[in-house]
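# how would this look folded up:
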Amino acid sequence: MILSNDPYGGGVHLNDISLIGPVHWQGQLVGYTACLAHHVDVGGGAPASVGAFREVFQEGIIIPPIKFVDHGKLDDDLFRLVLSQIRSKRETAGDFRAQIASNRTGAIRINEIIDKYGLNDFDRYIDEIIEYTDRRTKVEVNKLPKGVFSAKGFVDNDGFTEEVVKLEISVTIDDNGVKFDTTGSDPQRRAPVNSTFAQTFSACAYALRALMDKDLPVNDGFYRYVHVNAPEGTVTNCVHPAPVVGGWETHVRLNDLIFEALAPALPDAVCAGTKSMQCHSGFGGHNHETGEYYCFLETFAGGYGARSRSDGPDAVQSHGQNTENAPVEETESNYPVRITRYELVPDSEGPGEFRGGLGLRRDYMFPEEATFTILADRDKAGPRGLFGGERGSKSVYALIKNNVEQHLSSKTTLQLKPGDVISYRTSGGGGYGQAFNRDPEAILNDVLQGKISTNRARKHYGVEINLSSQQVDMTITEDLRRGR
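Next up is the predicted model:
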């Protein structure tokens, strides 16, 4: 089996390690199995291998394609060499072995299918699945409006300067497929906001797939219709040795821009701006109870954008960010940290006829010294609204020391003392449509649930809520709305 995490060889960032193995049936090569896993740490300049780095060399161990398992036997010397670069050795060793087991299980399952149906039918079915996907994708592309659609946006900063990172996208839809072009995006930075071509391609393919039938398979038959032009040397197609650990911030922002570009032509198919950031939280240090070095990494949820007929969900992962919630109990049981607040952020929604989802707050208190990295975004401008909807709230990152709050950059690494608290408050989703057209009863429900304050209901929605009676004061509401 071949091991690699080279971001410039089709990968994304160093934490994502791929293991690829051959599948043999009766001595004949019939296919491959592959397993990609995000590892909590691969070395580098900060715990969890996230940080404001200048070069890819600072981000961790770089593994070119190399034989990791030979004739079924793990290369122990290579395994020890890789683990020696990594902080969280116990977890990572188990994850590597799980990847090996995954590939072996896949090979067994493929052999079982061929035993049942025969090799000729196996090959024929694979070809037919791809051609079936091609036919269905062509039908879906033909449903889309033809033309050229474009949008511009930015990542708030690069982690070393306060200059915004400009992104541009144009989407051309014709009978041959969909072409995405990022010409006009900023040159790559010596900072962790660069996306590899593979990551940019993935962002474009995801956006197109989201507009199609939900049970459409994804394979080569689909990818034939995805065409991407991302000029080399830009933040959307960086070249070695640019750092790439924060390329996800660019990736998910491209998702948002693609939907923004297509909104005038597909108003019922796209949502307003989402939190659109990976929003990493990475920390680590020496655990005095276990005597081991520990690493922790998670990414935060936030507000999803509203749609033409529904509010955006509160505190969810958005677009290609398919990570899960890290339960408080599990986190506190396994790491020297306490989660002191975990809640929705009131008044963070983007007002609209349909409101954006609320952002999320999560506060970490550290009883011991630790190194903490924030690698996120959205602290300058919240997610945009659509068709008169307003922006969601900006994100806030803060260090709370002795009950004094200090705002932090969205991309920074700092050393914490016992008792320090790091607070994340992620952005809310953008609104859809004019806020003064929102159903007053929906606003009443939000107020009673503590999601929106009465002042916000009055100012942004023109709705007066009587908390004593828990009802809408329609007389004042009509006056407020008549004045707009």
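# C-alpha only now, for contacts and for neighbours.
OK.
# next, count neighbours for the residue nearest to His38 when sequence neighbours are not counted.
Among residues not flanking His38 along the chain, Asp16 sits closest, at 4.3 Å (Cα to Cα, 6 or more residues apart in numbering). Asp16 has 18 neighbours, counted by other Cα atoms under 10 Å.
# what distance do you get for Asp16 to Leu36?
Look at Asp16 and Leu36: by Cα to Cα, to the nearest Å, they are 6 Å apart.
# now Ile66
15 Å.
# which of the two has more neighbours?
Between Ile66 and Leu36, counting by other Cα under 10 Å, Leu36 is the more crowded of the two (16 against 12).
# one more sequence to fold, the one below, so I can look at both together:
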Amino acid sequence: QCGGEHGPWGASKAGDGDSYTVLLTLNNLDPATETIEHDSPVVVLRKEHAIDTGGAGTFRGGAANLKDTLWLTAGQHYLSPFRTKKPSGVGANGGKAGPNGAMWLFPPTTDAPVKGLVDTTDSAYEHSEPVAGVLNPSTHALDPENGEYNYFARRQVWATAPKTILRCLTNGGGGWGDPFARDPERVLADVRNEYVSIDAAAAQYGVVVVGDPRNDPEGLRIDAAGTDALRGKAQ
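This is a model prediction of the structure:
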């Protein structure tokens, strides 16, 4: 209930991949947050789509899901995240693979009550305990190129202190088709909805988006000349 039980779907020639799929044929359950918190001594802090995790393509893969849970008492956890060594959301027809996910524990640093959310930037993982994934050995952030693989079952039971936070990030869905052929207006909408960052819009799709997606999402616009220049270089 508190891990990465459900995740995204890959894109196809018909359109973008769904970002949260529950397969009824596999008898999967998707409990409500209130049910999870009723059954276990836990608070669900975050359950959201993670930015820049859908495989780039003419049609974008579904975004990975990020879930943070705060455990109020000491616990013993049997953790088994899926497929964190190599991408499972492969790209098709020129689309890019969705990035791998991972799992971390954030032990409490003080006796004070937990306030706010754990950040999602790379620097936030420095004091985490890696559970699974290809992670930088120093920063513990995702590092698919030079990181080290952490196997979740190297420890049969993961014992945690009260106020430990468990973070689960699923893999991303694969993209379909050439990312530079994606309609720039779709990329703009992805930036507005925080599926894609401004930097990734330029690097992965060749679309230059100008503005502030957090404070003025409706004010975002496409720099047509900059976009033409980026896409022209790729041809």
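# let me see the contact set for the counterpart of Asn93 of structure 2 in structure 1.
Under the alignment (TM-score structural alignment), Asn93 of structure 2 maps onto Phe387 of structure 1. Phe387 of structure 1 is in contact with Tyr432, Gly433, Gln434, counting by Cα atoms under 8 Å, 6 or more residues apart in numbering.
# centroid residue for structure 1?
Gln321 (2.9 Å; Cα atoms, centre = their mean).
# wait, isn't Pro107 of structure 2 in contact with Ala159?
No: when contacts are counted by Cα atoms under 8 Å, Pro107 of structure 2 is not listed as touching Ala159 (10.5 Å).
# out of those two, which sits in the more crowded spot?
Comparing Pro107 of structure 2 with Ala159 by other Cα under 10 Å, the one with more neighbours is Pro107, at 16 against 12.
# give me the distance between the more buried one and Ile165 of structure 2.
Pro107 of structure 2 is 7 Å from Ile165 of structure 2, by Cα to Cα.
# tally of neighbours for Asp446 of structure 1?
17.
# if you could redo that for Leu24 of structure 2, that was the one I meant.
Neighbour count of Leu24 of structure 2, defined by other Cα under 10 Å: 8.
# count of neighbours near Phe222 of structure 1?
23.
# same question, Lys73 of structure 1
9.
# sticking with Asp256 of structure 1, tell me its helix or strand.
helix 247-262 (DSSP states H and E).
# pull up the aligned stretch in structure 2 for that helix.
Going by TM-score structural alignment, helix 247-262 of structure 1 lines up with nothing in structure 2.
# counting contacts, what elements does that helix pack onto?
If you count contacts as 3 or more Cα pairs under 8 Å, 6 or more residues apart in numbering; DSSP states H and E, helix 247-262 of structure 1 packs onto strand 147-155, strand 165-174, helix 197-210.
# can you tell me which of those comes nearest to Arg124 of structure 1?
Arg124 of structure 1 lies closest, by Cα to Cα, to one member of these: helix 197-210, at 25.3 Å.
# please spell out which residues along the following helix or strand past the closest one are buried.
Next helix or strand after helix 197-210 of structure 1 toward the C-terminus (DSSP H and E): helix 220-223. For helix 220-223 of structure 1, the neighbour count (16 or more other Cα atoms under 10 Å) marks Gly221, Phe222, Tyr223 as buried.
# in structure 2, what residues pair with stretch 123-130 of structure 1?
So stretch 123-130 of structure 1 sits over no part of structure 2, by TM-score structural alignment.
# quick one: distance of that stretch to the chain centre.
What separates the centre of stretch 123-130 of structure 1 from the centre of its chain is 32 Å, taken as Cα atoms, centre = their mean, to the nearest Å.
# buried sites along that stretch?
Ile129, Ile130.
# pretty sure Pro81 of structure 2 contacts Gly7?
No: taking contacts as Cα under 8 Å, Pro81 of structure 2 lies outside contact range of Gly7: 11.7 Å.
# between those two, which contacts overlap?
Joint contacts of Pro81 of structure 2 and Gly7 (Cα under 8 Å, 6+ apart) do not exist.
# give the equivalent position in structure 1 for His49 of structure 2.
His49 of structure 2 maps onto Leu344 in structure 1, by TM-score structural alignment.
# mind listing what the closest residue to that match other than its chain neighbours touches?
In space, and not counting its chain neighbours, Leu344 of structure 1 is closest to Leu360: 4.6 Å by Cα to Cα, 6+ apart. Residues counted as contacts of Leu360 of structure 1 (Cα under 8 Å, 6+ apart) are 300-303, 315, 342-345, 424-427.
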